[in-house]
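# Need coordinates for the following:
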Amino acid sequence: MGHSIFLRITLFFLVAIIAMGIGFYALNQKLGHEYEKRLEREAENLLLILRKSIPFAPADRRSFLQDHGYSIAEPHPDLIKTLHTGLANIPENYPEAIQDSLKEGRIQILKDDHHLYVYLTKASPPLLVIKADVAKRPLWPEALFITLLVSLLLLYWLIIKTLFPLKTLIHAITHYAQVGNYIPIKSIQKDEIALVARALDNAMEKNQTLMEARRLFLRNIMHELKTPITVGKLALPFLKKGEEKSILERAFLRMENLIAELVRVEQITSGALAPHVQQCDPKSLIDKAKGLLFLGEGVVEAITDGTSIDADCEIMATVFKNLIDNAIKYSSDGKVTIIQTNERICFYNTGEPWPSDATLKTLTEPFFHHHDNPHSFGLGLYIVKSVIDAHNFTLKYRYAQGKHCFEIVCRNPLVPHD
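Okay, here's the model as predicted:
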């Protein structure tokens, strides 16, 4: 979840919004401080003008104040109730007499959303002096903040909307991996993700065509192989009982089993069929592999410790058969030794070391031949590696003290072990 691109984009925009909020909060604090200072200056100027107007008669005072840009209103109680305190604190730079008057309430500095008021509560009659349009707060910071916030949220929504088809893409790929059936996305958009989706649709369509061709090819091959076997089995009843007939019966049975085995191996290696996992006895797998290879006594030496492995027993018998067959073909003495240590099973054979370019990766490639052998198709180790991978086991190779060792580590990393 921590690697999700959606989470990263969300965190990026969240951090951007928080940073923007902090920035606008600092700006608002600064503008608020400047606003308070401006009100202090305007109130100070108004109070100074009022002090100058004290000697004048009421009529002359009104004219004097109006000449300086102020207006006078009747301090009606209903009007006073709608006003707010103009200054948060009494400025220290005000004259001491004015500070005392403010503290005692003889003078009140008030405001509303637009105007600044000085209310002389003890004047006769009480006087309310107004300085118009100096208490307005600037609205552009809030408007800018809302505009940027809406823009960021809109941009976030557009990006997420653009990336949302990725979830459809992931779902289609996951569904194909689990079920083997690909559902085309058929995106009609024109962005890069849509291009990837259409490319994937085309690739999967070609892959489905190749898979179908492969299945048809294998079906035809199996049919062609089964036909002579069926004909041979139909002819068996007409043969006299004897050693030759018994050999043919066993040979036909082995060939039928081999074909069924190849079909199952192909299904597992292609991912069309999951291994039927159960507990398997390695010694029984070795005996079955020897039977499939028609090996006599003394060719295979097996040392097992009785530890069972969790695998598809039928298919693992094929793996053992191919590893034994490979060890015998390339052994200098025609023998193979199998040693089991817990979940590790190693197939040893003596022989000369291989060239440096003959690595495990190259050896398990299909149709690879280390030695020219007219009886080998180069598929044995490829089938082994494919089946091992299907079981989530590990195949290793090493050469030491004149012996080759192909080792199977029968520990499934997807299954918890004690």
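# rest of the way, CA atoms for contacts and neighbours
Noted.
# Show me the longest helix that occurs in the chain.
The longest helix of the chain (DSSP state H) is helix 5-52.
# Just the strands from the chain, written as ranges.
Ranges of strands within the chain are 71-73, 84-85, 107-111, 116-120, 127-131, 278-280, 300-303, 309-311, 336-341, 344-350, 394-400, 403-409, based on DSSP state E.
# As TSV, those strands with distance to L262 and mean neighbour count would be great.
TSV is the format used below for the strands of the chain (distance: least, C-alpha to C-alpha, whole Å; neighbours: other C-alpha atoms under 10 Å):
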stretch	distance to L262	mean neighbour count
strand 71-73	105	16
strand 84-85	93	14
strand 107-111	94	22
strand 116-120	97	23
strand 127-131	100	21
strand 278-280	20	14
strand 300-303	24	16
strand 309-311	17	19
strand 336-341	24	19
strand 344-350	22	22
strand 394-400	21	14
strand 403-409	21	20
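# Of all the ones you listed, which one is nearest G2?
strand 394-400 (29.4 Å; C-alpha to C-alpha).
# Give me the angle between the closest one and strand 344-350.
40 degrees (axes from the mean of the first three to the mean of the last three C-alpha atoms, to 10 degrees).
# which other helices and strands contact strand 394-400?
helix 380-390, strand 403-409 (3 or more C-alpha pairs under 8 Å, 6 or more residues apart in numbering; DSSP states H and E).
# Let's see that with 6 Å instead.
Here strand 394-400 touches strand 403-409, going by 3 or more C-alpha pairs under 6 Å, 6 or more residues apart in numbering; DSSP states H and E.
# ok now the strand it packs on, how far from the chain's centre?
37 Å (C-alpha atoms, centre = their mean, to the nearest Å).
# One more, so I can put them side by side:
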Amino acid sequence: MIRNISISAFINTIFVLALIAISLTFAIFIKLDQQRYNINMQKKYELVAESLLKSLQTNPTNSSIKIILDQFKMKRIQDEDLNFKIINHAKPTLLRTNNLGMYRIFNLEDDLYIYVQKDGYNLMIQDSQNYSYNLIIIISAATFSLAVLLSLYYILKRKLKPLRDLNKEIKKFSNGDFNVKIKSNSSDEIGTIAKTFGDAITHINNQTKSKDLFMRNMMHELKTPITKAMFIAETLEDDKTRLTLQKAFKRMDDIIKELAMVEKLTSNNTFVYKELTSFFKIYKRTVEIAMLSPDKISAKVNDFNLNADTAMFSVALKNLIDNAIKFSPNKHAIIKANKQRVDIISDGEPLKYELEYYTEPFSQEEKRSDGFGLGLYIVKTIANLHGYKLVYNHTKGKNTFSILIS
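Here you go, the predicted model:
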């Protein structure tokens, strides 16, 4: 689970746990320090009370009692109202009686008081020194620790910001945006990665532009002589030679069209113009561009509407039907279609490899030398652009290529 968590989430988790740990540590420390203070003060007050009771054995005067209290740095409370409030409302924490007399320790509003009683003496005394536990120091230390922790968190998050920016640009690039710009002014590891990735994007863009320029120039240069050659072939009197040349030039023209379609589908400017259309409209256009004779295909279709680019989807169906007829012993294909899927069915042996092998450009089986290996690649690409899926199945001697619509 830890391996799947993002770096940012991991850092946030670590700092939250550290923040909780520091807060709990100081809270526990404050509580323990307060308890330690109360215990120490109580012991001190017990010692003062015992000593004062012993001193009262000699019936000292008020001035003598003051001298004794000053020795212990204590003071006598003369306010009768406060004495009354302490005795009646304060919380007694200790009561001791011995042969010397009795004393009690009270806690009123976190202040400790000693009440000593012996014969005619009733003394309410309090420590004249401020022995408050080190709450201010502890809070200051806790505040400093938290400030350091939050500062480290802020610095680390700022340090990782270029990594988050780089991740966004990589996602854009993986989605087909080759115009991303990677900028980094740092010389650390993240800056080095950003610079390397930026150089790789520039290199890929240069190669892509070179490829596109080569493809366009090649197709343009080949299209004109092939067209001229087809016209010249029409003038030949030898039927066999004319048909052979026409077939060869037609195949060359088909290859150029396939390359043009591949160039279009892999271009950064490829757009799918989806519209709500009927399947019959797409099928009619497919038959037209494939120039199929009625005996080559059987259609079992109930018309339905779908969102598709008519031109692209027609090319995909045309390629599937062409493959079905070309590699079928009886040179016949069946098309079935509904709202969920479109199936192209034909007799034949099963594919030698998995479907993914044939959807790579220029992939063919050895026995299938008649072709350029782009048909299924084009079909899969068009299906993916529509959000559809191309699948294959072989059952009872029949090959079925299906485009799953939903």
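# quick one: TM-score?
The TM-score (TM-score structural alignment, normalised by the length of structure 2) is 0.77; 379 aligned residues with a C-alpha RMSD of 4.1 Å.
# can you put the strands of structure 1 in a markdown table and add distance to L210 of structure 1?
Formatted as a markdown table, these follow (distance: least, C-alpha to C-alpha, whole Å):
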| stretch | distance to L210 of structure 1 |
| --- | --- |
| strand 71-73 | 93 |
| strand 84-85 | 82 |
| strand 107-111 | 83 |
| strand 116-120 | 85 |
| strand 127-131 | 87 |
| strand 278-280 | 32 |
| strand 300-303 | 40 |
| strand 309-311 | 29 |
| strand 336-341 | 39 |
| strand 344-350 | 36 |
| strand 394-400 | 28 |
| strand 403-409 | 31 |
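# And those strands: which comes nearest L144 of structure 1?
Among the strands of structure 1, if distance is taken as C-alpha to C-alpha, the winner is strand 107-111, at 25.6 Å.
# so that closest one versus strand 127-131, what angle?
Using the same axes, to 10 degrees: strand 107-111 of structure 1 against strand 127-131 is 40 degrees.
# count of neighbours near the equivalent of S145 of structure 2 over in structure 1?
Mapped onto structure 1 by TM-score structural alignment, S145 of structure 2 lines up with L148. Neighbour count for L148 of structure 1, taken as other C-alpha atoms under 10 Å: 14.
# And the longest helix of structure 1 against structure 2, how far off on average?
Comparing helix 5-52 of structure 1 with its match in structure 2 after superposition yields a mean distance of 2.1 Å (mean C-alpha distance after the TM-score superposition for structure 1).
# just how off-centre is that helix within its chain?
So, by C-alpha atoms, centre = their mean, the centroid of helix 5-52 of structure 1 is 41 Å from its chain's centroid.
# and the aligned residue in structure 1 for T270 of structure 2, how many neighbours?
By TM-score structural alignment, T270 of structure 2 lines up with L273 in structure 1. The number of residues packed near L273 of structure 1 is 14, by other C-alpha under 10 Å.
# nearest spatial neighbour of L273 of structure 1, skipping sequence neighbours?
Nearest residue to L273 of structure 1, sequence neighbours excluded (C-alpha to C-alpha, 6 or more residues apart in numbering): Q267, at 5.2 Å.
# go on, A290 of structure 2?
K318 is the one closest to A290 of structure 2 (C-alpha to C-alpha, 6+ apart), at 5.8 Å.
# pretty sure the one you found contacts R285?
No - with contact defined as C-alpha atoms under 6 Å, K318 of structure 2 does not reach R285; the gap is 9.1 Å.
# In terms of neighbours, single out the busier of the two.
Comparing K318 of structure 2 with R285 by other C-alpha under 10 Å, the one with more neighbours is K318, at 23 against 19.
# returning to that earlier point: closest to A199 of structure 1 out of the strands of structure 1?
strand 394-400 (33.4 Å).
# how close does the closest one sit to structure 2?
Superposed on structure 2, strand 394-400 of structure 1 shows a mean distance to its aligned partners of 0.4 Å (mean C-alpha distance after the TM-score superposition for structure 1).
# so that strand aligns onto which residues of structure 2?
Under TM-score structural alignment, the match for strand 394-400 of structure 1 is residues 389-395.
# what about stretch 293-305 of structure 2, how long is it end to end?
26 Å (C-alpha to C-alpha, to the nearest Å).
# How about stretch 387-401 of structure 1?
Termini of stretch 387-401 of structure 1 sit 29 Å apart (C-alpha to C-alpha).
# so how far is that stretch off the chain centroid?
With C-alpha atoms, centre = their mean, you get 30 Å for stretch 387-401 of structure 1.
# repeat for stretch 385-404 of structure 1
32 Å.
# What is the equivalent residue in structure 2 for T337 of structure 1?
Match for T337 of structure 1 (TM-score structural alignment): I334.
# show me the contacts for that match.
Shown in contact with I334 of structure 2 (C-alpha atoms under 6 Å, 6 or more residues apart in numbering): I297, S298, A299, I344, I345.
# Looking at the residues you listed, which is nearest I30 of structure 2?
Of the contacts of I334 of structure 2, the one sitting nearest to I30 of structure 2 (C-alpha to C-alpha) turns out to be I344, at 78.5 Å.
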